[in-house]
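Novice: what follows is a predicted structure for the sequence shown.
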Amino acid sequence: MMLYLDNAATTLKKPLSVYATLFKSTLFSGGNAGRGGHKMSMDAVRAIVDTQDLIAQLFNIKKAENVVFTQNATYALNTAILGTMSNGGHIVVTEMDHNSVLRPACLSGNYTVVRADKSGYVHAEDVEKAVRKDTKLIVCTHASNVCGTIQPVYAIGRIAKKHKIPFLMDVAQTAGSIKIDAEKMNADMIAFSGHKGLMGPLGTGGLYVKSPEELAPLVTGGTGSNSESVSQPEFMPDKFHSGTMNTPAIKALGAGVKYVMKYGVDVIGKHEKMLSEKFKENLMNMDNVTIYGNDNSVATVAFNVANLGSEEVFEMLKGKAAVRAGYHCAPLAHRAIGTSDRGAVRASFGVFNSKNDVAKMTDYVYKISKNVSG
């Protein structure tokens, strides 16, 4: 069986409870949330509310109704950025952000990109220097999807609060493996992926909005509420829940969050970090292998072998290990760490990986490096 080390893209294995919930919800339920007063419709509403409550508990969010579900973190980030910038203004982003941030920021036409150092770390003081009188939003990823470097989000949150600017945090790479506290981080908005560390199905994600009255919805339409009016409801979560919700997947996401909470975010993060650190240690003992990032990172390891392109290494690993090569939808991050010419190979560890997986991947890379040096 092929070794799976692409958890930064999505967790391949999910807890059995996630599969069971998705199966039962699809086969035995099927009610459309808010589209009727019958039991199946109301059960669907309850499933969404229950998952909101779980996310709120996991992220220390005071108002669970301010958690809205989207089909992915990209949609959530677009909702937050374009909704905030709908009336113009300036936005601060960073080199380490994903294209899900950079592209909508680019659409605004008025943005500053804060540079990162060679390890992929953004210094908070540089974020503050980028703030202007017309700055309406500060965005930062919690951890890089390229090299795993964790950013100083607590410090950036304090800067945003000091200047009374909303702070949007992208936790796609950290939710489920690092504790996230909306209050302590001064996060006004949190965009999260459901199918990675939270163990949910593909096509799940969401957005926490502390002050929904200040954010314009990206999509409007049927909500099952205020149907007599052509105006979008202003109350939560209906303001951002237009159209039929993917209730079975949202319910299964809730099962994934329960799993994470049961075993503990710290326990999961510690296990994943142990594996990635062992892999890094092994790579450091090889000739012709370069590792990117720093020690303060999630369980994502970016590397290259000799002068080979990342795609060349990927081809050599094909059929043996599922990793990712190239630019990972984050071109400016590669500019920061010095891999703009060839991208990088990314191996990302998850809770269901083991020390045996580390040993196998180490052997695969060693053979490639040995052949190159020979």
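Specialist: Looks like it arrived, so ask away. Numbering: from 1, shown residues only.
Novice: CA atoms for contacts and neighbours, from now on please.
Specialist: Noted.
Novice: could you pull out the strands for this structure?
Specialist: 3-4, 67-70, 90-94, 111-114, 135-141, 167-170, 189-193, 205-209, 289-292, 300-305, 321-322, 324-326, 344-348 (DSSP state E).
Novice: so which elements touch the fourth one?
Specialist: So that's strand 111-114. Contact partners of strand 111-114 among helices and strands, from 3 or more C-alpha pairs under 8 Å, 6 or more residues apart in numbering; DSSP states H and E: strand 90-94, helix 124-130.
Novice: second structure follows, compare the two:
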Amino acid sequence: MIYLDNAATSLKKPQGVIDAVVSAIQHSGNAGRGSSETALQASRTIFQARQALNQLINGHDPRQIVFTHNATESLNTVIKGIFNKGDHVISTVMEHNSVLRPLYELEEKGVELTLLSINDTGTIDPEAVNNAIQANTKGMVITHASNVTGDINPIKKISHLLHQHQLLCIVDASQTIGSIPIDVRDLDVDILCFTGHKGLLGPQGTGGIYIRPGISIQPLKSGGTGIDTFSHHQPIDYPSRLEAGTLNSHGIAGLYAGVSYLLDFGVDKIRDYERELLNFFYQELITIPSIKIYGHFDSNVDRCAILSINIGNIDSAIIVEELIDRAEIITRGGGHCAPLMHEALGTREQGVVRFSLSHYTSKEDLLTAVKCLKDIPKDLN
């Protein structure tokens, strides 16, 4: 099997991730629930994971890292915990439904929403952000990179502009964290939402939020936290404020191992290798006349290791099945939970075939894909 669907989930994990999950299942208790060695071991692992993530993104304090079960929970927690009736929110057509649907829910409850279109480079122009700001604007929710095209937004410029107006910059880093170096202080973002099972190489069912100190988010859930048992209210301090209930300590142990691997290996090395792979793949594909490539490719510009295509008018789902049948190449077709992006690209009906690489991908894998893509239009016509 040639796995080229890493934007959905990373399939190949470092052996340390697998070992950490198995060990946690066998030995870890419930963090914060008791003083037994099993409970303390779970607590230590979870705190070490916070420290590792904080180091990875150059955060201010490990206690500002909150664990969730995925980026969808992270984004719902942030969006529903910050914006209220009467507020104005800016977002974009590039967003995943994990951003759009919570925003639509809030819009029905009286939150005002502006969605910005992409420019000629497939990203969001900071000037468009500036023009969208209103007296009641509270902040912006924006993806770091499109999960359809891999194009990366100019977050640093956008955050600087937002902060000139004392507005919040909330970033969805699901497609970039672990694959593209992220420094939240340099980017000057207020909140970073992420998942654990993609570039961070952790298990599914893990994710998190980085929150700049001083920002208040109303909890999405309330319940047990292991502290303040007799209080009627959720704790005020992070991370307990947003971590009601038993955490997925087994998954977080695996996530900690994945982040530790990245810290040792180097995200910059992963970025450079994936960029080399992507440029190689792109140069091969542009020689095939029937293929249309989406996104903007410039060797001097960072982008995710995503390359999306169509072949003529053939439905993307058919191409995906052909790749599986011919060489067991795993990709993803369709809408990718990003409906407005497909409307912007004109691919609402056809979808696109998305190839998403990783540092485990080889050039030989890509050459096999290229051969199939050359043969498919000839065989189907």
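Specialist: It's in. What you are looking at is a predicted structure, and each value in this text was computed from that prediction instead of being measured.
Novice: just give the TM-score of the two.
Specialist: A TM-score of 0.97 describes the superposed chains when it is computed by TM-score structural alignment, normalised by the length of the first structure; 371 aligned residues with a C-alpha RMSD of 1.3 Å.
Novice: if we can go back for a sec, nearest to G264 of the first structure, of the strands of the first structure?
Specialist: Among the strands of the first structure, the nearest to G264 of the first structure by C-alpha to C-alpha is strand 189-193 (18.0 Å).
Novice: show me the contacts for G203 of the first structure.
Specialist: Counting by C-alpha atoms under 8 Å, 6 or more residues apart in numbering, G203 of the first structure makes contact with T70, Q71, N72, G194, H195, A249.
Novice: can I get the buried part of these as one PyMOL selection?
Specialist: To isolate the buried ones among the contacts of G203 of the first structure in PyMOL, judged by 16 or more other C-alpha atoms under 10 Å, type:
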select buried, resi 70+71+72+194+195+249
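Novice: quick check, nearest of the contacts of G203 of the first structure to G83 of the first structure?
Specialist: Set against G83 of the first structure, the nearest of the contacts of G203 of the first structure by C-alpha to C-alpha is T70 (14.4 Å).
Novice: need the helices for the first structure, in chain order.
Specialist: Assigned by DSSP state H, the first structure shows helices spanning 16-24, 39-59, 73-84, 99-108, 124-130, 153-162, 247-263, 265-284, 310-317, 331-337, 355-373.
Novice: now check the first structure for the residue matching I142 of the second structure.
Specialist: In the first structure, I142 of the second structure lines up with C140, judged by TM-score structural alignment.
Novice: that match: how many residues sit nearby?
Specialist: Neighbourhood size, C140 of the first structure [other C-alpha atoms under 10 Å]: 27.
Novice: for G312 of the second structure, give its distance to H359 of the second structure.
Specialist: G312 of the second structure sits 30 Å away from H359 of the second structure, going by C-alpha to C-alpha, to the nearest Å.
Novice: neighbour count winner among those two?
Specialist: Comparing G312 of the second structure with H359 by neighbour count (other C-alpha under 10 Å), the higher total belongs to H359, at 16 against 13.
Novice: alignment lookup: the more buried one to the first structure.
Specialist: By TM-score structural alignment, H359 of the second structure lines up with V351 in the first structure.
Novice: I figured that match hits E272, correct?
Specialist: Yes. Counting by C-alpha atoms under 8 Å, V351 of the first structure touches E272, with 5.9 Å between them.
Novice: can I get the helices and strands packed on strand 111-114 of the first structure in JSON lines including mean neighbour count and distance to I159 of the first structure?
Specialist: Output for those, formatted as JSON lines (neighbours: other C-alpha atoms under 10 Å; distance: least, C-alpha to C-alpha, whole Å):
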{"stretch": "strand 90-94", "mean neighbour count": "23", "distance to I159 of the first structure": "12"}
{"stretch": "helix 124-130", "mean neighbour count": "16", "distance to I159 of the first structure": "6"}
